[in-house]
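Enquirer: Next come a sequence and a model predicted from it.
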Amino acid sequence: MVKITDVARRAGVSPSTVSYVLSGKRSISQQTKLRVEESIRELGYRPHAGARSLASQRSNVLALVMPLHSGIDVPVQMRFAVSVVTTARRHDHDVLLLTQEEGEEGLRRVTDSAMVDALVVMDVQMHDGRIPLLRSLNRPSVLIGFPADPTGLTCIDLDFTATGEVCAEHLALLGHRSVALIGSPPPVYTRGTGFARRTAAGFTRTARRYGLTSTVLPCEAGPQAARDLVTRLLHDQPDLSGVVIHNESALEPLVEAFQEAGLEIPADLSVVAVCPDPQAEQAPLPVTSVGIPAERIGAEAVDLLMAKLRGEPVPDATLLPPELVERASTAPRRTT
């Protein structure tokens, strides 16, 4: 167990100086304070509740917990991160970016060392092991994403269930009877990541309501994986005429693979994507899509967090409704 003397030795100060940094009872130079806080972080020292470091003081730093798990599209994640950072700066806060897959232990280390005032948490899973700790922390948090049970949490995200529904309904109203959702890489589903599971659930439920033949398939990254999936899908559903692609990195390879298989878009196959608007707009063939409003979500997450720091009431759940924009990749099903 790490003791206060270990922290003092690591920082090159006396134990009493560490105590003063923790309690805030004496003025300590910023350089010394930072050195002590760094030692606390590196050693994983956890002061007992009565001596918490800066629980009564503000660091003006927010933590952005963004573990870079396999299967996550990093460019999209970075859109969220940039929005969080720029909005935090407007509130005179800096952002500490945490990308390691550390789970509960990483959260404890950061909050126990009083390095941050509050947390924005991403890559939320349906049964996320971090949730019990987030409910118990003496630091406010906002989740970008929803676990299965969001009780006692503040969460914001695109309504991905409604997104799946809107995409399936768009294809159904165009007359398509055999459809598929091509989703994120398999690890995203294996982890139970909320946005992927909810999109699939909304898509499947709406396809069933309209009496469509449907399937949900994860897709690995890369052109060969896209070609293999398209070959399999067309073999299993030879009458396929509509797809929803919820996999930003695979969007272009999948479209190319369908075209290589002899399908003309949208005459033979309608394509809908769930992706950032610029990606859909700038594709060689502009794609009908539901946009991922990363900038808005990141900004609103920080605004919610700052309101919580001020002691103001905030909504438990903020779900942004999906907006489908029709472009050149969808058309009524061709009848013969």
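Expert: Sure, I can see it.
Enquirer: drop to CA atoms for contacts and neighbour counts, all remaining ones
Expert: Noted.
Enquirer: quick one, strands of this structure?
Expert: Along the chain, the stretches classed as strands by DSSP state E are 61-65, 94-98, 118-121, 141-144, 155-158, 178-183, 213-218, 242-245, 270-275, 288-291, 317-320, 324-325.
Enquirer: Distance to residue 195 and mean neighbour count for the ones you listed - can I get that in CSV?
Expert: Output for the strands of the chain, formatted as CSV (distance: least, C-alpha to C-alpha, whole Å; neighbours: other C-alpha atoms under 10 Å):
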stretch, distance to residue 195, mean neighbour count
strand 61-65, 17, 23
strand 94-98, 21, 18
strand 118-121, 14, 25
strand 141-144, 10, 26
strand 155-158, 8, 23
strand 178-183, 11, 24
strand 213-218, 13, 18
strand 242-245, 14, 26
strand 270-275, 11, 26
strand 288-291, 13, 25
strand 317-320, 12, 17
strand 324-325, 17, 16
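Enquirer: In a markdown table: the ones you listed, plus distance to residue 264.
Expert: As requested, the strands of the chain are exported to a markdown table (distance: least, C-alpha to C-alpha, whole Å):
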| stretch | distance to residue 264 |
| --- | --- |
| strand 61-65 | 42 |
| strand 94-98 | 44 |
| strand 118-121 | 41 |
| strand 141-144 | 37 |
| strand 155-158 | 31 |
| strand 178-183 | 16 |
| strand 213-218 | 20 |
| strand 242-245 | 12 |
| strand 270-275 | 9 |
| strand 288-291 | 15 |
| strand 317-320 | 33 |
| strand 324-325 | 21 |
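Enquirer: What about residue 313, how many residues nearby?
Expert: 10 (other C-alpha atoms under 10 Å).
Enquirer: I figured residue 148 hits residue 127, correct?
Expert: Yes - using C-alpha atoms under 8 Å, residue 148 is in contact with residue 127, at 6.2 Å.
Enquirer: then this one, side by side with the first:
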Amino acid sequence: MTTIKDVAERAGVAPSTVSYVLSGSRKISDDTRRSVQQAIDELGYHPRASARALRGTRTNVLALALPRATGGYRAVDGRFTIDISDAARSHGYDVLLMTDQEGVPGLRRIARSGQADGAVLMAVEMEDPRIDVMRELDFPTALLGRSADDDALPWTDLDWEAAAALSIHELAAAGHRDIAYLATTEHEIQARRGYALRGVAGARRAAPETGTEVRVHQSTGDMARLARRVHALLTGEHPPTALVVQHVAALPHILAAIAAAGLRVPEDLSVMAVGNLPDDVGGRDLPRIELPVSEMSAQVTRLAVEAIAARAEGPARSPAAHRLIAPVLMPGPRAAPPRPRTGR
């Protein structure tokens, strides 16, 4: 049986250093932490797993897995983290936040060590490797997001396909026939995040349904490049009369690029936002479909807690529960009709 001393020898550190890395009780350099973690993964060390299993006790902790680039921050992630933490407390659980980009090894460690009773996975990909690992380990898990397999694990999500389609239908009803859909970033689409691909699918599906021309464009996290893309889109030979924005985090930059192109919203260009955070003042003056953060957070936490209880009751399992939330066009501004444009 692998011991903490074995891990220390493999990593070339003292056993106390391994203990500090595991507990987080002291600041350890990134290089040392990575060496210790590599040794843990290679040796398959799982601290306290057998003892906790013998006791049959719970930790009353939920692991919240959020893959994140070092130094990166998204307001939507922070909002979900807070709301899920609040929802967990209402069920008597604390939250252990995991932001390791290498999600699978980290989740294996948490599941096998007994540091948490269950997990909530964020940033869900269509073919997410974490899902198979959680099922393999029989670790109670719920997804904040929808993968390609609805029956793999419990999940909740906004119906992004319906949300994108609703935005196109609203603009078509106002008279628009040339619509641009600014999707999420290239990185999110290449990573096959569920919300990114389903938003694009909804926009494309709505085009033949409404008789409109919908051109899909990928966004970028580079705001200077994004400004150039928006400018080229709006000043080209066939500019749209309406723009749907799913990359709402960049909305202030997009609106600035529209103004720089000499266009007014909504007089010259109708803009609709899909996936705004509640209380985000940046999109208040636009027709918008908000992201139901509080409802999604409450639902995914409930699903995780129910999965923990179901596991404790025995091997008999019902199909994975899920909650697909219908999009709602928020009260307030509505899509303006297209206006004839003068020559440029």
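Expert: Looks like it arrived, so ask away. The structure presented is a predicted model; accordingly, all values stated were derived computationally and were not measured.
Enquirer: Got a TM-score for the pair?
Expert: Once superposed, chain against chain, the TM-score is 0.83 (TM-score structural alignment, normalised by the length of the first structure); 311 aligned residues with a C-alpha RMSD of 3.0 Å.
Enquirer: more neighbours, residue 148 and residue 127 of the first structure?
Expert: The residue with more neighbours, out of residue 148 of the first structure and residue 127, is residue 127; 15 against 12, by other C-alpha under 10 Å.
Enquirer: so how far is residue 214 of the first structure from the more buried one?
Expert: Counting by C-alpha to C-alpha, to the nearest Å, the gap from residue 127 of the first structure to residue 214 of the first structure is 26 Å.
Enquirer: Likewise for residue 324 of the first structure?
Expert: Counting by C-alpha to C-alpha, the gap from residue 324 of the first structure to residue 214 of the first structure is 20 Å.
Enquirer: Repeat that for residue 75 of the first structure.
Expert: 29 Å.
Enquirer: And residue 183 of the first structure, by the same measure?
Expert: Using C-alpha to C-alpha, we find residue 183 of the first structure at a distance of 13 Å from residue 214 of the first structure.
Enquirer: And residue 229 of the first structure, by the same measure?
Expert: Distance, residue 229 of the first structure to residue 214 of the first structure, by C-alpha to C-alpha: 15 Å.
Enquirer: same thing with residue 293 of the first structure?
Expert: For residue 293 of the first structure, the distance to residue 214 of the first structure (C-alpha to C-alpha) stands at 27 Å.
Enquirer: Same question for residue 230 of the first structure.
Expert: 15 Å.
Enquirer: And residue 134 of the first structure, by the same measure?
Expert: For residue 134 of the first structure, the distance to residue 214 of the first structure equals 37 Å [C-alpha to C-alpha].
Enquirer: where exactly do the helices run in the stretch 151-300 of the second structure?
Expert: For the stretch 151-300 of the second structure, the helices defined by DSSP state H, counting those that start in this stretch cover 160-173, 186-190, 194-210, 223-235, 251-260, 293-313.
Enquirer: Could you pull up the average distance between the second one and the first structure after superposition?
Expert: Compared with the first structure after the fit, helix 186-190 of the second structure shows a mean deviation of 0.7 Å (mean C-alpha distance after the TM-score superposition for the first structure).
Enquirer: ditto for the first one
Expert: Following superposition, helix 160-173 of the second structure is found to deviate from the first structure by 0.7 Å on average (mean C-alpha distance after the TM-score superposition for the first structure).
Enquirer: okay, that helix sits on what stretch of the first structure?
Expert: With TM-score structural alignment applied, helix 160-173 of the second structure matches the range 160-173 in the first structure.
Enquirer: was I right about residue 128 of the first structure contacting residue 149?
Expert: No - Residue 128 of the first structure lies out of contact with residue 149 (C-alpha under 8 Å); the separation is 9.6 Å.
Enquirer: Between those two, tell me which one has more neighbours.
Expert: The residue with more neighbours, out of residue 128 of the first structure and residue 149, is residue 128; 19 against 11, by other C-alpha under 10 Å.
Enquirer: Counterpart of the more buried one over in the second structure?
Expert: Aligned partner of residue 128 of the first structure by TM-score structural alignment: residue 128.
Enquirer: Could you check how far its match is from residue 194 of the second structure?
Expert: In this view, residue 128 of the second structure and residue 194 of the second structure are 10 Å apart by C-alpha to C-alpha.
Enquirer: Which neighbours do these two have in common?
Expert: By C-alpha atoms under 8 Å, 6 or more residues apart in numbering, residue 128 of the second structure and residue 194 have these common neighbours: residue 147.
Enquirer: quick one: contacts for residue 103 of the second structure?
Expert: Here residue 103 of the second structure is in contact with 65, 67, 130 (criterion: C-alpha under 8 Å, 6+ apart).
Enquirer: before we move on, what about residue 140 of the second structure?
Expert: Going by C-alpha under 8 Å, 6+ apart, residue 140 of the second structure touches 117, 118, 119, 134, 304, 307, 308, 311.
Enquirer: looking at it, the fourth one is touching residue 143, isn't it?
Expert: No - Residue 134 of the second structure is not in contact with residue 143 according to C-alpha under 8 Å; the separation is 10.9 Å.
Enquirer: quick one: stretch 41-58 of the second structure to chain centroid distance?
Expert: Chain-centre distance of stretch 41-58 of the second structure: 30 Å, with C-alpha atoms, centre = their mean, to the nearest Å.
Enquirer: wait, stretch 296-313 of the second structure
Expert: Averaging C-alpha positions (C-alpha atoms, centre = their mean) puts stretch 296-313 of the second structure 19 Å from its chain's average.
Enquirer: Check stretch 100-120 of the first structure too.
Expert: Relative to its chain's centre, stretch 100-120 of the first structure lies at 17 Å (C-alpha atoms, centre = their mean).
Enquirer: what about stretch 110-127 of the first structure, how long is it end to end?
Expert: Using C-alpha to C-alpha, the end-to-end distance of stretch 110-127 of the first structure comes to 22 Å.
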